[in-house]
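S.K.: Have a look at this prediction, sequence included:
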Amino acid sequence: MISIAQANLDRSVRVVGEFREKMIEERVEIAMIQEPYIRNNIVKGFGSARVYSVKGVFPWAAVIIINEKLGAMKVNSLTNSNCVCVEILPPTGNRFYAISMYFQFSEHIEEYLMYLRKVKRKLKGEVVIISADANAKSELWGSPKEDSRGALLREVIEMDGWYIANDKRYGPTFDNGRTSSFIDITLTNRKVNTIMVNWEVRGDWITGTHKVITFKVNRTECRQPFINRTDKGNIKFQFHKANWGRYKECLSAEKYCLENISFRNKMDIIEYEKLIRK
């Protein structure tokens, strides 16, 4: 199980400090955040943890990797100022993709819906987890009533087969003292109970307007069914059990990621070399 926390941090240095303290206390391995605290367009407040966000422009979202044993690569072709996609490579089990999104309320929601559709298309066959401050309301994720933005988002979720992890029994995810709402969502392209457990809203983590959401990702669900091990520990391939359609989808997604690798600086090259040598 991989422990994940998602939160909008209100761009507050105080809230970031509270969040980091709780992450350490509860052994969170990945943080998927929106509205991080920044200085000079750089996400700050997470010490030596690996921070993935857009470079050179104002970032609205980020993915933080705390567990040193997790391999990670940013997918540049699916990363912009509001959306950050990171390929996660666990030491055991197969990879998955963690995406942090912030839907700016002042912007039309259609551009974020186009991004969701692009993710669904480009990462077909992969396991994807999305944590988002959607700034949209729908009964589908707990709101008493649906607004126009929520209706558009719901249509894309239903059309493309996304699954919602939210449980309205935990209450609103946003509360500023005057009003409360359900605007933070967790999506996956797998049935929730096969990939994710212990989804909950944590109202005692931070003093910001948004509440923290925590959950665990189960990577054993995605082990390849046609790979087995002998008594001596050697790998044995059972090709008659292979899902060749799924295998083709995975190869296509792998090809897309390889074709879109770009090196921005020397540190990018070093990071890729480490991952290749693992």
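M.R.: Structure received.
S.K.: drop to CA atoms for contacts and neighbour counts, all remaining ones
M.R.: Noted.
S.K.: just the strands in the stretch 151-278 of the chain please.
M.R.: 163-164, 174-175, 180-181, 184-188, 196-202, 212-217, 227-229, 235-237 (DSSP state E, counting those that start in this stretch).
S.K.: So which of the ones you listed is nearest I109?
M.R.: Of all the strands of the stretch 151-278 of the chain, strand 184-188 sits nearest to I109, with 14.5 Å by Cα to Cα.
S.K.: which one of the strands of the stretch 151-278 of the chain lies closest to F103?
M.R.: When these are compared by Cα to Cα, strand 184-188 sits nearest F103, at 10.0 Å.
S.K.: need the strands of the stretch 151-278 of the chain in TSV with mean neighbour count and distance to G93, can you?
M.R.: Output for the strands of the stretch 151-278 of the chain, formatted as TSV (neighbours: other Cα atoms under 10 Å; distance: least, Cα to Cα, whole Å):
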stretch	mean neighbour count	distance to G93
strand 163-164	18	22
strand 174-175	18	34
strand 180-181	16	36
strand 184-188	23	18
strand 196-202	18	14
strand 212-217	21	11
strand 227-229	12	12
strand 235-237	12	14
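S.K.: hold the first one in mind and look at this next one:
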Amino acid sequence: MLIQEPYVGALAHVSSRHRVVQKITQNSDKPVKSAVFVIDRDILVTENPDLISENIVACKVKIQNRIIGIVSIYLQQEQDIEEDLALVGRAIDGLNTAEVVIGGDINAKSPWWGCIAEDRRGAKTARWLASLGLEVLNEGNTPTFYTIRGATTHSSIVDVTFCSGSLYQKISSWRVDPDLVTLSDHRGIQFAISKDRALPAEAPRKTTS
């Protein structure tokens, strides 16, 4: 599970009965904002501390004879997104694997992932994705962020999933699940990864290429 803005309490990092790939920090001024939860103990997950920070967590998952890179990211609204994306790119390179899935709250809007309009952060992200040959997995325009404050509904699509081109045809059933309990204003996202060959051909999907 790729998690962003988890509850950390006074610890500044996540405490869980499950294995959590995260930066262990005691700095409450800079708490963990991104993590990977390993629910299935039979899945082999390897981590490198050099690829883990408070906001970016990159690790490797072994699925049969394949190694897939997993990256959970939280890109803060007030930070320079170009600098943050450069850090994400270095984490991807550090995984040294051809197949990578990246997901998280990027606080950016673009029609590429279902938004009506594009903001500056979204435009920079779209160019970055194209430069690395990464593909957007978001489908439709169901809000990934949804809350009601007072009598006003607030919603947006700022949670994005993307992957390397080599993995694109092996991922299916991407969806926002409003019924999945997250204890957050952000909704859960689910998708499936084929264990072996590419999925059967289906309707064309959008691409950043």
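M.R.: Good, I have the coordinates. Source: prediction; values computed, not measured.
S.K.: related to what we said a few turns ago, could I get the strands of the stretch 151-278 of structure 1 as TSV with distance to E87 of structure 1?
M.R.: Output for the strands of the stretch 151-278 of structure 1, formatted as TSV (distance: least, Cα to Cα, whole Å):
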stretch	distance to E87 of structure 1
strand 163-164	20
strand 174-175	28
strand 180-181	31
strand 184-188	14
strand 196-202	17
strand 212-217	14
strand 227-229	22
strand 235-237	25
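S.K.: and the direction of the longest helix belonging to structure 2 versus that of strand 159-164, what angle?
M.R.: Of all segments of type helix in structure 2, defined using DSSP state H, the longest is helix 81-95. Angle of helix 81-95 of structure 2 versus strand 159-164, following axes from the mean of the first three to the mean of the last three Cα atoms, to 10 degrees, is 40 degrees.
S.K.: Run through the neighbouring helices and strands of helix 81-95 of structure 2.
M.R.: Packing partners of helix 81-95 of structure 2 (3 or more Cα pairs under 8 Å, 6 or more residues apart in numbering; DSSP states H and E): strand 44-52, strand 56-63, strand 66-74, helix 120-132.
S.K.: Could you check the angle the longest helix along structure 1 makes with helix 110-122?
M.R.: Assignment by DSSP H gives helix 244-259 as the longest helix of structure 1. If you take the same axes, to 10 degrees, helix 244-259 of structure 1 sits at 120 degrees to helix 110-122.
S.K.: so helix 244-259 of structure 1 matches what in structure 2?
M.R.: Per TM-score structural alignment, helix 244-259 of structure 1 has no counterpart in structure 2.
S.K.: quick one: buried residues of that helix?
M.R.: By neighbour count with 16 or more other Cα atoms under 10 Å, helix 244-259 of structure 1 contains the buried residues 249-250, 252-253, 257.
S.K.: Which one of the residues you listed is nearest to R50 of structure 1?
M.R.: Proximity of those to R50 of structure 1, judged by Cα to Cα, is greatest for C257, which lies at 20.4 Å.
S.K.: Using JSON lines, lay out the helices and strands packed on helix 81-95 of structure 2 together with distance to F145 of structure 2 and mean neighbour count.
M.R.: Converted to JSON lines, the helices and strands packed on helix 81-95 of structure 2 look like this (distance: least, Cα to Cα, whole Å; neighbours: other Cα atoms under 10 Å):
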{"stretch": "strand 44-52", "distance to F145 of structure 2": "25", "mean neighbour count": "15"}
{"stretch": "strand 56-63", "distance to F145 of structure 2": "20", "mean neighbour count": "22"}
{"stretch": "strand 66-74", "distance to F145 of structure 2": "14", "mean neighbour count": "23"}
{"stretch": "helix 120-132", "distance to F145 of structure 2": "16", "mean neighbour count": "16"}
